[in-house]
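Trainee: generate a structure from the sequence data that follows.
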Amino acid sequence: MKLLRYGPPGQERPGLLDADGGLRDLSGHLGDLSGAALLPQAMARIAALDPASLPLIEGDPRIGPCVGGVGKYMCIGLNYRDHAEEAGMAIPEHPILFMKASSAICGPNDDVLIPRGADKVDWEVELGVVIGKPAKYVTEAEAMGHVAGYCVCNDVSERDRQLKLSGQWTKGKSCDSFGPLGPWLVSADAVPDPQALRLTADVNGERLQDGTTATMIFTVAQIIAHLSTLFTLHPGDVIATGTPPGVGMGMTPQRFLKPGDVMEVGIEGLGRQRQVARADD
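Mentor: Modelled structure (predicted):
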């Protein structure tokens, strides 16, 4: 099941993608893809609907972030061994956690804004995990039962703000538009093994990232179990699980986004995003 949100920013409506790629409106059955709508029983009700009975949306509407009302946007840093090595950082003993402001979230094809004075804006394709059931003190064996689904994330980063402004990485991760989510929330039952997905990122048509979730240091189950010992995970919370090598910061010489550059990031079975970088006025 591929769920989505469409419409102008702040006015998105819930929908689903039918077997023919048609966009069907779900607003007659739920208010938004957020919170309680992601609980297992709610997802089961959506799955029981006949897509052909839902209104077909004509035209080419904007696709919004695939989850609304995100409470926590959590990110796991250096979760691919070869990415940690390209960044010149130690392999972590425990999942590295930082937060991305929810105000950074945008649609998968919205422009990415290069902040004023910034010249080191980078790309990071990541597997996103969307929580569907509250999780507190869960074991690895229990963890996957708390997942509503998966999505593509681009953890856009400004490296000087991340590494040189002191404090937490959050400073370089939370600028407006630095959190494209989607295009779809793919239900957990449609992703048999989240540790066997190919991730790619192209910049201006050049393939720069090409990895697999099989090389994660910490698996999705391990990440959820660990985070659930720190705080309760709630339906609609999003976890970005780390990026494979190929980011601009790790290149020699380093390479960063300029206005007009085009990013295309995708994950096998979860869809693709396309963002144009532009200066933030």
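
Trainee: hey, let's count contacts and neighbours off CA atoms from now on
Mentor: Will do.

Trainee: A214 falls within a strand, correct?
Mentor: No - going by DSSP: H, G, I helix; E, B strand; the rest coil, the assignment for A214 is helix, not a strand.

Trainee: and for it, the neighbour number?
Mentor: Neighbours of A214 under the rule other Cα atoms under 10 Å: 15.

Trainee: you'd agree it is up against D193?
Mentor: No - contact criterion Cα atoms under 8 Å: A214 and D193 do not qualify, at 9.5 Å.

Trainee: quick one, strands of the stretch 51-200 of the chain?
Mentor: 73-77, 96-99, 105-106, 112-114, 121-122, 125-131, 147-154, 157-158, 179-180, 185-187, 198-203 (DSSP state E, counting those that start in this stretch).

Trainee: one more, so I can put them side by side:
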Amino acid sequence: MTELLFPAPAPRTVPVNGESALYPVRRIFCVGRNYAEHAKEMGAEVDREAPFYFTKSLDALEPSGATQPYPPGTANYHYEMELVIALGAPVFRASPEAAQAAIFGYACGLDMTRRDLQDAAKAKRRPWDTGKDIERSAVIGPITRAEEFGPIGAQRISLTLNGTLRQDARLSDMVWSVTDLLSHLSGLYHLGPGDLIYTGTPAGVGAVAPGDRLEGRIDGLSPVLLNIAVA
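Mentor: Now for the predicted structure:
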């Protein structure tokens, strides 16, 4: 056995509804500007030639129901409610039809963002890493198997902040469908089991403060919950 200089990180996992076995996470991809109204509120337009992506490290993964401190280095920490795809089979250079077969399930997710750092990076045409790839910023609820969720259509996606509705849209509002996203992304990476894809957020994003409680919902999926600790 190879000796390690220090203990290796424990596998990062997500519960699956109705099952004892956990879903092991390999990578986290995120889609930018996949709802036209959100792109508009960010002062941008959707790139309709091709979707674009950024990534988060495994340290970003956070289970639903967690209470976390307000992160360092920001004064403008934002929520973004999203549908998450969980893959269960390899997919590479796949057609949309073949990509559908690789989906293990879906979950509710929050892509938490240091908006001030992201905006500063945009202004200087620099990468978004410090604004997006933040510890505990990829919050995820339990996964529901794809066959139990059924086809993606006009399911409602919404988020409340301290009980007040802030985001409210339909999955059918996505510019790039789930299968189109997987087909395109699989032309850039050898996707496979354990890969999560956060598919973008609708309009209505905003800042959180210490003591806030977030609850995100998508029809047919378990909700995602997050508490921001009191300072």
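
Trainee: mind checking the TM-score on these two?
Mentor: The pair, once superposed, lands on a TM-score of 0.87 when counted by TM-score structural alignment, normalised by the length of structure 2; 219 aligned residues with a Cα RMSD of 2.2 Å.

Trainee: so what corresponds to S186 of structure 2 in structure 1?
Mentor: Counting by TM-score structural alignment, S186 of structure 2 lines up with S228 in structure 1.

Trainee: quick one: contacts for its match?
Mentor: 135-138 (Cα atoms under 8 Å, 6 or more residues apart in numbering).

Trainee: which residue in structure 2 aligns with Y150 of structure 1?
Mentor: Match for Y150 of structure 1 (TM-score structural alignment): Y106.

Trainee: which ones are touching that match?
Mentor: Residues near Y106 of structure 2 by Cα under 8 Å, 6+ apart: 83-86, 143-146, 149, 221.

Trainee: as TSV, those with distance to Y53 of structure 2 and neighbour count would be great.
Mentor: Formatted as TSV, the contacts of Y106 of structure 2 follow (distance: Cα to Cα, whole Å; neighbours: other Cα atoms under 10 Å):
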residue	distance to Y53 of structure 2	neighbour count
L83	15	23
V84	14	24
I85	14	25
A86	16	28
I143	22	25
T144	24	24
R145	24	19
A146	23	20
F149	25	15
L221	24	20
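
Trainee: just give me the match in structure 1 for V139 of structure 2.
Mentor: Aligned by TM-score structural alignment, V139 of structure 2 pairs with P180 of structure 1.

Trainee: give me the neighbour count for its match.
Mentor: Other residues near P180 of structure 1 come to 26 when the count uses other Cα under 10 Å.

Trainee: how much space between it and I96 of structure 1?
Mentor: According to Cα to Cα, to the nearest Å, P180 of structure 1 stands 21 Å off from I96 of structure 1.

Trainee: got it, and E126 of structure 1?
Mentor: Counting by Cα to Cα - E126 of structure 1 and I96 of structure 1 are separated by 15 Å.

Trainee: can you show me the helices along structure 2?
Mentor: In structure 2, the segments counted as helices under DSSP state H are 36-41, 96-101, 115-123, 129-132, 146-149, 178-185.

Trainee: right, so of those helices, which gets closest to A207 of structure 2?
Mentor: Nearest to A207 of structure 2, of all the helices of structure 2, is helix 115-123, at 8.5 Å by Cα to Cα.

Trainee: need the contact partners of that closest one.
Mentor: By Cα under 8 Å, 6+ apart, helix 115-123 of structure 2 touches 74-78, 127-132.

Trainee: try 7 Å
Mentor: Helix 115-123 of structure 2 is contacted by residues 74, 76-78, 127-128, 130-131 when judged by Cα atoms under 7 Å, 6 or more residues apart in numbering.

Trainee: now those as a markdown table including neighbour count?
Mentor: Below are those laid out as a markdown table (neighbours: other Cα atoms under 10 Å):
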| residue | neighbour count |
| --- | --- |
| T74 | 14 |
| N76 | 16 |
| Y77 | 20 |
| H78 | 17 |
| P127 | 13 |
| W128 | 19 |
| T130 | 16 |
| G131 | 21 |
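
Trainee: OK, contacts around the match of V139 of structure 2?
Mentor: 65, 105-108, 153-154.

Trainee: if you set the cut-off to 6 Å instead, what comes out?
Mentor: Shown in contact with P180 of structure 1 (Cα atoms under 6 Å, 6 or more residues apart in numbering): 105-108, 153-154.

Trainee: more neighbours: which of E126 and I96 of structure 1?
Mentor: The neighbour comparison of E126 of structure 1 against I96 (other Cα under 10 Å) goes to E126, with 26 against 14.
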